[in-house]
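J.: sequence first, predicted coordinates after that:
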Amino acid sequence: MVDTMSELFFSGGLEVEDLVDWVEERWQEETRSRSKMESIGKLTLSIPVYLPLMTLSTEFELFEQLRPLQRKSYDNENRFLSPKPVIMLKPHSELLGKITSCNISVFLLDERGTPLCPQEQQYMSGPCGEETTITTPHLRTSSMSIRVSHRLAEIRASLCFIVDYETEDQTKSRCVITSNCFNFVRNRRRTKGAK
């Protein structure tokens, strides 16, 4: 099809506007196709049901654990989990200087370490739609601004970070990091009669 379009264009049988329209249509189709594939890929990865079967990381770590009491974010608020999580490569890791790419997905777990259902996962919003990357010069992520909606049921929760990385020899690996458990502070908004 591309050869046919280029032949028509160079033979004078196709206007520049027609070629531009054709390229735009192909680009839109490709964009829709990619976003479909990404969403399908995300659905298959999105909520790991069997976390115990996934390897706990020995190479990566959470820089600082979360505070045991957290604030939920109400509509039109930006209350983030604190301190903002940072995932880093351990200082003496065997992977130092060997990682070529690294992507991290974030999920909510209950206190038993079971992933929350897809509907409950939607109450969490994070960097780039719950994904972030490790920057190679610093071997750590930037601080992740993760917030949890007030609509999530009152539960004790923790965060799960799934780290997908590739090394120089093109080996792809996956490991898991979990945070400590935390509770949400109850709504303490004053009632109208309070002074």
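T.: Thanks, I have it.
J.: rest of the way, CA atoms for contacts and neighbours
T.: Fine.
J.: for the protein, which helix is longest?
T.: In the chain, with assignment by DSSP state H, the single longest helix is helix 16-46.
J.: show me what that helix is packed up against.
T.: helix 2-10 (3 or more C-alpha pairs under 8 Å, 6 or more residues apart in numbering; DSSP states H and E).
J.: ok, the residue nearest to the spatial centre of the chain to residue 46 distance?
T.: Closest residue to the average C-alpha location of the chain: residue 131 at 1.7 Å, with C-alpha atoms, centre = their mean. Relative to residue 46, residue 131 is positioned 11 Å away (C-alpha to C-alpha, to the nearest Å).
J.: cool, residue 182 as well?
T.: Separation of residue 182 from residue 46 (C-alpha to C-alpha): 22 Å.
J.: same question for residue 167.
T.: Distance from residue 167 to residue 46, by C-alpha to C-alpha: 23 Å.
J.: kindly report the same for residue 184.
T.: Taking C-alpha to C-alpha, one finds residue 184 at 24 Å from residue 46.
J.: which ones are touching the nearest residue to residue 154 once chain neighbours are set aside?
T.: Nearest residue to residue 154, sequence neighbours excluded (C-alpha to C-alpha, 6 or more residues apart in numbering): residue 184, at 7.0 Å. Taking C-alpha atoms under 8 Å, 6 or more residues apart in numbering, we find residue 184 in contact with 69-72, 154-156.
J.: and the comparison structure, right after this:
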Amino acid sequence: MTISSLNNQRALFSGLKYEVRVLGALAFRRETNLPTIVEFGYERMANNFGHIFTVDFDNLSVQPPAPTQDEISRWWHMYRQNINIYEQNYHQPSHTNFIKEEQKNSPRLEDTSAPCPRPPVHQQVPLQLTYSTAQIPPPQEPFPHFHLLEPLRDRQRKSYRDESRFLTPKPVIVLRQDSPLRPYIMQCMVSVRLANQFGATLPPEEQSSLVPAEGRPQALLDLYHCRTPPFSFKIDAHLRDMKATLIFLIEYVLSDQSVGRVEVASNVFHFSRKKKNDNEKE
């Protein structure tokens, strides 16, 4: 059976462990956007009919039980109220297509409606997850309202004495035309900082190597054209040779006075060395 509507009940389960009785045709199915839900194999449940297991929804772990009757009753009360299952009809494996298909392919499920005694507490009953936690899909990304107009060139030049070599192409942050924020955004400020290739902000002594032409590494987004003016940055020659990125912090105010913050990272770039002469590099 599929656990549905758990999106709205997630806080209720977080940080808690529950005692779950395996009832033959009753199965827990993982929602694709809920990576903390444990999935039990249907055949495995049939083999372990009537057993009790402790399920930790946060750590995706299943342990042999030592539950009390009060714990079991509390679990089933929460399960009935929040998931809306048919507690009295668990012996009828016809709630989902998944159950129906498994029933056809598994003749051992025919007698699962008969009650089974609970095994002794000391008995170790193994139960394995039917999927690796590494295969759990990440949460759905939020809508990308802003983006970098053009990627930076992979190779950039540092600015040495008496030079003004700016990062190319000059970065521009754009509000997407299909963004739902577009009709409601009232003000938007974009600031820039220098980070390593993994997005970690550089320390202040290296952050100062990002030199803006206008004196401040920030600009207002033009609400009419829905983009910032081009940023003019040069990288001071004292910065160590490394792979770097630019992180754009975007802070905006909507017509209802709500405030939003989002970050956009540039592609990774590195620095070419300046030649002292035709045969020697600095």
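T.: Nice, thanks for sending it over. Treat the numbers as computed from the prediction; the structure is a model and nothing was measured.
J.: can you give me the strands in the first structure?
T.: 60-62, 69-70, 87-89, 99-110, 124-125, 131-133, 147-148, 157-167, 172-178, 183-184 (DSSP state E).
J.: counterpart of the last one in the second structure, which residues?
T.: Strand 183-184 of the first structure corresponds to residues 270-271 in the second structure, going by TM-score structural alignment.
J.: mean deviation, that stretch versus the first structure?
T.: After superposition onto the first structure, stretch 270-271 of the second structure sits on average 0.5 Å from its aligned residues (mean C-alpha distance after the TM-score superposition for the first structure).
J.: coming back round to it: out of the strands of the first structure, which gets nearest to residue 32 of the first structure?
T.: Checking the strands of the first structure against residue 32 of the first structure by C-alpha to C-alpha gives strand 131-133 as the closest, at 20.4 Å.
J.: what's the mean distance for that closest one versus the second structure?
T.: Strand 131-133 of the first structure sits 0.9 Å off on average (mean C-alpha distance after the TM-score superposition for the first structure).
J.: excluding its backbone neighbours, what's nearest the alignment partner in the second structure of residue 110 of the first structure?
T.: Matched to the second structure by TM-score structural alignment, residue 110 of the first structure sits across from residue 196. Distances taken as C-alpha to C-alpha, 6+ apart put residue 244 closest to residue 196 of the second structure, at 4.3 Å, once the chain neighbours are dropped.
J.: what is the burial count for that neighbour?
T.: For residue 244 of the second structure, the neighbour count with other C-alpha atoms under 10 Å is 22.
J.: to which residue of the first structure is it aligned?
T.: Using TM-score structural alignment as the criterion, residue 244 of the second structure maps onto residue 157 of the first structure.
J.: now do the SS call for residue 55 of the second structure.
T.: Following DSSP: H, G, I helix; E, B strand; the rest coil, residue 55 of the second structure is assigned to strand.
J.: in stretch 170-189 of the second structure, what counts as buried?
T.: Judged by neighbour count (16 or more other C-alpha atoms under 10 Å), stretch 170-189 of the second structure contains these buried residues: 170-176, 181, 185, 188-189.
J.: hang on, the earlier thing: and the match of residue 110 of the first structure, what does it touch?
T.: Here residue 196 of the second structure is in contact with 202, 242-245 (C-alpha under 8 Å, 6+ apart).
J.: give me that answer again for 7 Å
T.: 202, 243-245 (C-alpha atoms under 7 Å, 6 or more residues apart in numbering).
J.: buried subset of the residues you listed?
T.: Taking 16+ other C-alpha under 10 Å as the criterion, what is buried in the contacts of residue 196 of the second structure is 244-245.
J.: and the contacts of residue 196 of the second structure, which two are furthest apart?
T.: Top of the distance list for the contacts of residue 196 of the second structure (C-alpha to C-alpha): 202 and 243, 11.5 Å.
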